[in-house]
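# got a structure for you, letters missing:
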């Protein structure tokens, strides 16, 4: 089964660490990162899709994707 996550956060060092942690757990980048300005907070927001193939797992909407 292929899992999909979309990681988001402010454009800062913590976001890069979030993506790096996902990559270290076997997730792969999917597409290009995105940036958007949040007028409410005045900050740039980042997003990056990641995917991961897992075997022996059936999809359950209650699963914690970050723990896969």
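Nice, I can see it. From a predicted model like this one, the values you see are computed outputs, not experimental measurements.
# for the rest of this, base every contact and every neighbour count on C-alpha atoms.
OK.
# now residue 15: closest residue in space, sequence neighbours ignored.
residue 9 (5.7 Å; C-alpha to C-alpha, 6 or more residues apart in numbering).
# in the helix or strand harbouring the one you found, what's buried?
Using DSSP states H and E, the element containing residue 9 is strand 2-10. For strand 2-10, the neighbour count (16 or more other C-alpha atoms under 10 Å) marks 5, 7-10 as buried.
# and here's the other structure:
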């Protein structure tokens, strides 16, 4: 089964560490990163899709994607 996650967060080192952690758990980048600016808060938010192929599980909506 192929899993999909979209990681989001402020444009800071913590976001980069979350993506790096996912890559080191076997996830791969899917598409280009995205950025958006929240003028009200004055912050840039990043997003990056990642995917991972896993065997032996069936999809259910309660899957904790970050645990894979």
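Arrived safely. Treat the numbers as computed from the prediction; the structure is a model and nothing was measured.
# circling back: helices or strands up against the strand holding residue 9 of the first structure?
Helices and strands touching strand 2-10 of the first structure, by 3 or more C-alpha pairs under 8 Å, 6 or more residues apart in numbering; DSSP states H and E, are helix 13-24, strand 43-53.
# next one: it to chain centre, how far?
2 Å (C-alpha atoms, centre = their mean, to the nearest Å).
# and the contacts of it?
Residues outside strand 2-10 of the first structure that contact it (C-alpha atoms under 8 Å, 6 or more residues apart in numbering): 15, 18-19, 43-54, 65.
# mind running it again at 10 Å?
15-16, 18-19, 22, 27-30, 33-38, 41, 43-55, 57, 59, 65-66, 68 (C-alpha atoms under 10 Å, 6 or more residues apart in numbering).
# the nearest residue to residue 33 of the first structure once chain neighbours are set aside: neighbour count?
In this structure, residue 33 of the first structure finds its nearest non-sequential neighbour in residue 48, 4.6 Å apart by C-alpha to C-alpha, 6+ apart. Neighbour count of residue 48 of the first structure, defined by other C-alpha atoms under 10 Å: 19.
# kind regards, and thank you for your time.
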